[in-house]
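**Student:** coords below, sequence missing:
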């Protein structure tokens, strides 16, 4: 029995992008700053050592989609202070990326961001990359009622709010598990992986899934991939 061919982009009129480690290179390790601040927050909030905070952080991230959702579920944490604290990072490693901006601009149709981060975090990053003008809107964790990807209801809320027909949309993500629901809904899915020559700070499970049937395409060069689509 032959494998089904990967879905093409010929019919796509809505382009949906994750934010962190998707619209900027993994090797910048910008997310590591957020990761470190999450660990500090967990340590202080639960009054545990940094070592125990690391264990809890990664356990909740894997089981709940975000550490925040785990803290809310397991400990009744309020999200506002957490979100403000963990996204207070130095964005200076980011530089304008005119090539990526041009590639996004030339895609036919709408462009949206769907992130488990905050709108403020997305705005800061896209402005530093100088690509913010190419996106119609940002659907963030607050718009998702604090329910992160890969929860199906998060994608359903996004699609309904923005009037997106999934069968004519494409999704770009750096975590394969976050492409499961989009693929089931009919979206063309692309997994953005680290440049093979770069060292990145990721857990093993975060790097899995590139060979799964819900991943239509894989690239370690988002800009080049988008240019080639034209």
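**Tutor:** Perfect, thanks for sending it. Keep in mind that what you see is a predicted model, and the values were worked out from it rather than measured.
**Student:** okay, CA-based contacts and neighbour counts for the rest of this
**Tutor:** Noted.
**Student:** how distant is the helix or strand encompassing residue 182 from the center of its chain?
**Tutor:** Under DSSP states H and E, the secondary-structure element containing residue 182 is helix 180-185. Mean C-alpha position of helix 180-185 versus that of the full chain (Cα atoms, centre = their mean, to the nearest Å) differs by 15 Å.
**Student:** contacts only, for residue 129.
**Tutor:** The contact partners of residue 129, taken as Cα atoms under 8 Å, 6 or more residues apart in numbering, are 94, 95, 96, 97, 98.
**Student:** adding another structure so you can compare the two:
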């Protein structure tokens, strides 16, 4: 893992792949906290649990299945469309438009994709509020993944096949190191996005993924600055180790 992004190290990249939540938009926007609350409410209503018990079960689903949705589908055969609609009924005005990020993404040579465990509607609304939606060629969401979330290998294979992407000529940006394990094995360059002034206490223990850091090539807490640093002709900027 290195903390010096050099333009030369990204000269081979033809496809740029970005996770959405806490990656394209910053962790400190706290947008995902709204979704988190909605998921807890959904579990509580479905299973007639207290919010405390529902939250504990929700987090266990996340740990065991990769997403709360997958756990609920496997265990309780819920309607995924109903779940996705309800948990993404949130206030997107929490996101501050990021013109510098839009410019940086626009200047990247090649195709750009959003690859998310959320649904397309959520990705479109969030990216539109950020001011970056028009910079992307397509969105690969949980429905396109046939409801099998990252980090399942089949989901990455499905994404690459749909867009005819050569993994060795691509880079993936993610806020969860576990979701970079398969991309790294496939030959992608990997970039982990961490919260600004990251402290481990910001994340619950299974969300820190300490055992997956060997699959991370670069780490940054500022996506726009990182992308600007790797554009052809730019000078490398320091990002946190």
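**Tutor:** Everything's here; your move. Predicted, not measured: the structure shown is a model, and the values here were computed from it.
**Student:** overlay them and tell me the TM-score.
**Tutor:** The TM-score (TM-score structural alignment, normalised by the length of the first structure) is 0.94; 227 aligned residues with a Cα RMSD of 2.1 Å.
**Student:** hey, where'd the helices end up in the second structure?
**Tutor:** Assigned by DSSP state H, the helices in the second structure fall at 31-47, 51-65, 68-76, 80-87, 99-107, 120-130, 153-163, 181-186, 205-208, 223-230.
**Student:** make CSV out of these and add distance to residue 23 of the second structure.
**Tutor:** Written out in CSV, the entries for these read as follows (distance: least, Cα to Cα, whole Å):
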stretch, distance to residue 23 of the second structure
helix 31-47, 11
helix 51-65, 18
helix 68-76, 19
helix 80-87, 19
helix 99-107, 11
helix 120-130, 11
helix 153-163, 18
helix 181-186, 16
helix 205-208, 14
helix 223-230, 8
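**Student:** those helices: which one's closest to residue 12 of the second structure?
**Tutor:** helix 223-230 (11.6 Å; Cα to Cα).
**Student:** quick revisit: how about the helices of the second structure, which one is nearest residue 196 of the second structure?
**Tutor:** When the helices of the second structure are compared for distance to residue 196 of the second structure using Cα to Cα, the nearest one is helix 223-230, at 10.4 Å.
**Student:** check the mean deviation of that closest one from the first structure.
**Tutor:** In the superposition against the first structure, helix 223-230 of the second structure averages 0.5 Å from its aligned positions (mean Cα distance after the TM-score superposition for the first structure).
**Student:** and stretch 13-29 of the first structure, end to end?
**Tutor:** Terminal residues of stretch 13-29 of the first structure are spaced 31 Å apart (Cα to Cα, to the nearest Å).
**Student:** quick one: contacts of that stretch?
**Tutor:** 31, 93-94, 107-115, 122, 164, 168-174, 192-195, 198-201, 222.
**Student:** quick one, which of these are buried?
**Tutor:** Burial of those was assessed by neighbour count (16 or more other Cα atoms under 10 Å); the buried members are 31, 94, 107, 110-115, 122, 164, 168-174, 192-194, 222.
**Student:** from the chain's centroid, how far away is stretch 105-118 of the first structure?
**Tutor:** Once both centres are worked out by Cα atoms, centre = their mean, stretch 105-118 of the first structure turns out to sit 11 Å from its chain's centre.
**Student:** check stretch 23-41 of the first structure too.
**Tutor:** 12 Å.
**Student:** wait, isn't residue 8 of the first structure in contact with residue 188?
**Tutor:** Yes. In this structure, residue 8 of the first structure is within contact of residue 188 by Cα atoms under 8 Å, at 7.0 Å.
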